[in-house]
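J.: Have a look; sequence and predicted model below, questions after that.
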Amino acid sequence: MKYLGLVLDSRWNFVEHFRRLAPKLERTGAALKRLLPNLGGPNASCRRLYAGIVRSMALYGAPVWAPNLMRRPARALLTSQRVMAIRVIRGYRTISGEAANLLAGLPPWDLEAKVLARVFSLRADACRRGETPLPRQISVWRDELRRDLMAEWQQRLSQPRAGLAVIAAVSPLFEEWLERRHGVLTYRLTQVLTGHGSFGRFLFLIGREETPGCHHCEDRPEDTVEHTVAVCPAWAEHRQVLRDVVGDGDLSRPALVQAMVRSERDWDAVSSFCEAVMLAKEEAGRVREQTSSRPSRRERHSGRRGSRDDLRPP
């Protein structure tokens, strides 16, 4: 039975509600994806606004179904959220939901549903006692529940299932990352933070390269984020410009994140480094594909000559 937009069943587990809701969220997310390209397109605030549209659809009726939310409906919520979080951070579609949500600063929707349900319950309890809670009191409840949500989110991030490297880099600065007032994520900055981009290791894993080695080094060491940022001699000049701003210390991902949240100047320095280096790597990759007569592993399996633009999510 459908009542006020919610599909009710005899067990009150709302599995059928989410079975019908999931395709709607998927269609809406797909439509919004076309408005949110990785390069260009709306700014970060607008992207978060679009993500909020899908969030509102997903969390409709949360005070009713959140107390009985089962694992399968929760997965449907987080799957839809992952799509929008990746759009917010301008990332590859291979990025995990946990990592994308953290970078985008979007708390998991199943936890947000619990907050909405709890606020509704507190208001209902007050009304049953003949009280009318003032807006100030409701705001206090929301702030307290929000703190509980953040604590539970942090607890989840202590045992991530995917996106381990980026979560390990950002989660120690959880509050600083979420509360910062400066810096936006770009397509190429997100590549460096996540490792999903023009790195030999990643391209090898998805079948776009024959080996994970670095094309800019004679001995062809594995091309990872750490190698690109801190070791590869091809980017020594860009690296020195970065060090002139953030200091001569460690250039690991945790150190980069620490510098980024420290000040807008440091954030811009890291972002500029990522933009210059990753753009050069992308251009070098396109040249290799154009001059190579040998199709990649992916092309051999698919039977077509692919484009490097395939790496960019639509």
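T.: Happy to help now that I have it.
J.: only C-alpha atoms for contact and neighbour calcs from this point on.
T.: OK.
J.: quick one: contacts for the spatially most central residue of the chain?
T.: Residue closest to the mean C-alpha point of the chain, counted by CA atoms, centre = their mean, is Ala100 at 1.4 Å. The contact partners of Ala100, by CA atoms under 8 Å, 6 or more residues apart in numbering, come to 82, 85-86, 89.
J.: doesn't Thr211 make contact with Ser296?
T.: No - applying CA atoms under 8 Å, one finds Ser296 not in contact with Thr211, separated by 10.4 Å.
J.: So what touches the helix or strand hosting Arg142?
T.: Counting by DSSP states H and E, the element that carries Arg142 is helix 135-157. Helix 135-157 is contacted from outside by 98, 107-108, 111-112, 115, 118-119, 123, 167, 171, 174, using CA under 8 Å, 6+ apart.
J.: between those, which has the most around it?
T.: Glu98 (25 neighbours; other CA atoms under 10 Å).
J.: most residues in a single helix of this structure, which one?
T.: The residue-count maximum for a helix in the chain (DSSP state H) belongs to helix 264-291.
J.: so what does it touch, helix or strand wise?
T.: Counting contacts by 3 or more CA pairs under 8 Å, 6 or more residues apart in numbering; DSSP states H and E, helix 264-291 packs against helix 187-194, helix 236-246, helix 253-262.
J.: ok, and which of those helices has the densest surroundings?
T.: A comparison of the helices and strands packed on helix 264-291 by mean neighbour count, using mean count of other CA atoms under 10 Å, puts helix 187-194 on top with a mean of 24.
J.: what about that one, distance to the chain center?
T.: 11 Å (CA atoms, centre = their mean, to the nearest Å).
J.: who does it touch, helix- and strand-wise?
T.: Going by 3+ CA pairs under 8 Å, 6+ apart, helix 187-194 lies up against helix 164-170, helix 264-291.
J.: Put this next to the previous one:
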Amino acid sequence: MVAVRGRDMEDTLFRPAVATEMSVGRIERLELSVPLPKTEAIVFGGPGWTLPEDLTIAVAGRAEAIARGERLYPEEAEREQRQAVERLKDRWKNDLEDSSYGVRSIGALLPSFDQWLYREHGVPSYMLTQVMTGHGCFGHYLHEIKREPTTICHECGYEDDTAQHTLESCRRWAVEHQNMVVAAEITSGDLSLHNVMSAMLRSKRTWKEVEAFCETVIFQKEAAERLREDSADAPPLRRRRRGRRRRQYALANS
């Protein structure tokens, strides 16, 4: 069984198409057969969900062929699989290029999109993801979500504590920066997010070195943030909120 979740009808149709063709190919390489005439496709619709005309024709034609007991030859299945993957990949890239969110992360990712998509090593950890997305223990982000009165960096005093500031220029982490540049073989010491991600893609070892930097730095930033939250003289804005108090604060500031 192939189960998927998509953000719209087109996405939800393409994902199982790719996964199913890949699964069928693997089964056939074991010299086993797949009863495609018994295969069913179920589409759940909702408000605003429409099926593009080209997909309507393709899905209808495939369904009619299955009903007649026909199936694709392996070569045709592989070709359709490659085409489905390319269409899906192109749509992802177009969506990313048009996005107004995550501009820094997307800008760093797009030049290496294929390498990132087909990499054979590395799964972004929680703390690595914070550095890549900017959503984490950074003054800029905490100020945006009303947890800090300013965007200032508590480590070095710089006026805007962004994820890029932490990754590239915060004086508090100068030794960690240098260690990462050497260990991960980062070109020219350039700590732009794109250059760092390119280094991560080179090997499992360089990925781990960048990840180690993120784990070390974010762990310390989070520990310092907890101390500020728990301080007796911490302003209400910064204090840690739990349970009902947290929900009430969220409602009041939404």
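T.: Structure received. Just so you know, these numbers come straight off a predicted model, no measurement behind them.
J.: quick check: angle from the helix or strand where the residue nearest to the centre of structure 1 lies to helix 135-157?
T.: Per DSSP H and E, Ala100 of structure 1 falls inside helix 97-104. Helix 97-104 of structure 1 and helix 135-157 are oriented at 130 degrees to each other (axes from the mean of the first three to the mean of the last three CA atoms, to 10 degrees).
J.: Centre of the chain to helix 97-104 of structure 1, how far?
T.: That offset, for helix 97-104 of structure 1, works out to 3 Å (CA atoms, centre = their mean).
J.: In structure 2, what stretch matches that helix?
T.: Using TM-score structural alignment, helix 97-104 of structure 1 lines up with nothing in structure 2.
J.: And the residue nearest to Ala269 of structure 1 when sequence neighbours are not counted, how close does it get to Met260 of structure 1?
T.: Nearest non-adjacent residue to Ala269 of structure 1, counting by CA to CA, 6 or more residues apart in numbering: Leu242, 5.8 Å away. Distance, Leu242 of structure 1 to Met260 of structure 1, by CA to CA, to the nearest Å: 12 Å.
J.: Met278 of structure 1 now?
T.: 18 Å.
J.: Could you tell me which of the contacts of Ala100 of structure 1 count as buried?
T.: Buried subset of the contacts of Ala100 of structure 1 (neighbour count, 16 or more other CA atoms under 10 Å): 82, 85-86, 89.
J.: Looking at those residues, which are in helices?
T.: Secondary structure from DSSP H places 82, 85-86, 89 of the buried ones among the contacts of Ala100 of structure 1 in helices.
J.: if we can go back for a sec, tell me the first helix or strand C-terminal of the helix holding Ala100 of structure 1.
T.: Taking DSSP H and E, what comes next after helix 97-104 of structure 1 is helix 109-128.
J.: quick revisit: the residue nearest to the centre of structure 1 and Gly306 of structure 1, how far apart?
T.: Ala100 of structure 1 is 27 Å from Gly306 of structure 1, by CA to CA.
J.: Against the centre of structure 2, work out the most remote residue.
T.: In structure 2, counting by CA atoms, centre = their mean, Arg68 sits farthest out from the average C-alpha position, at 41.1 Å.
J.: Now the ones in helices among the buried ones among the contacts of Ala100 of structure 1 in JSON lines, please, with extra columns for distance to Gly200 of structure 1.
T.: As requested, these are exported to JSON lines (distance: CA to CA, whole Å):
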{"residue": "Arg82", "distance to Gly200 of structure 1": "25"}
{"residue": "Ala85", "distance to Gly200 of structure 1": "25"}
{"residue": "Ile86", "distance to Gly200 of structure 1": "22"}
{"residue": "Ile89", "distance to Gly200 of structure 1": "22"}
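J.: ok, these vs Ala230 of structure 1, which is closest?
T.: Checking those against Ala230 of structure 1 by CA to CA gives Ile89 as the nearest, at 23.5 Å.
J.: How about the contacts made by the residue nearest to Ala19 of structure 2 when sequence neighbours are not counted?
T.: The spatial neighbour of Ala19 of structure 2 that comes closest, neighbours along the chain excluded (CA to CA, 6+ apart), is Val2 at 7.1 Å. The neighbours of Val2 of structure 2, taking CA under 8 Å, 6+ apart as the test, are 16, 19-20.
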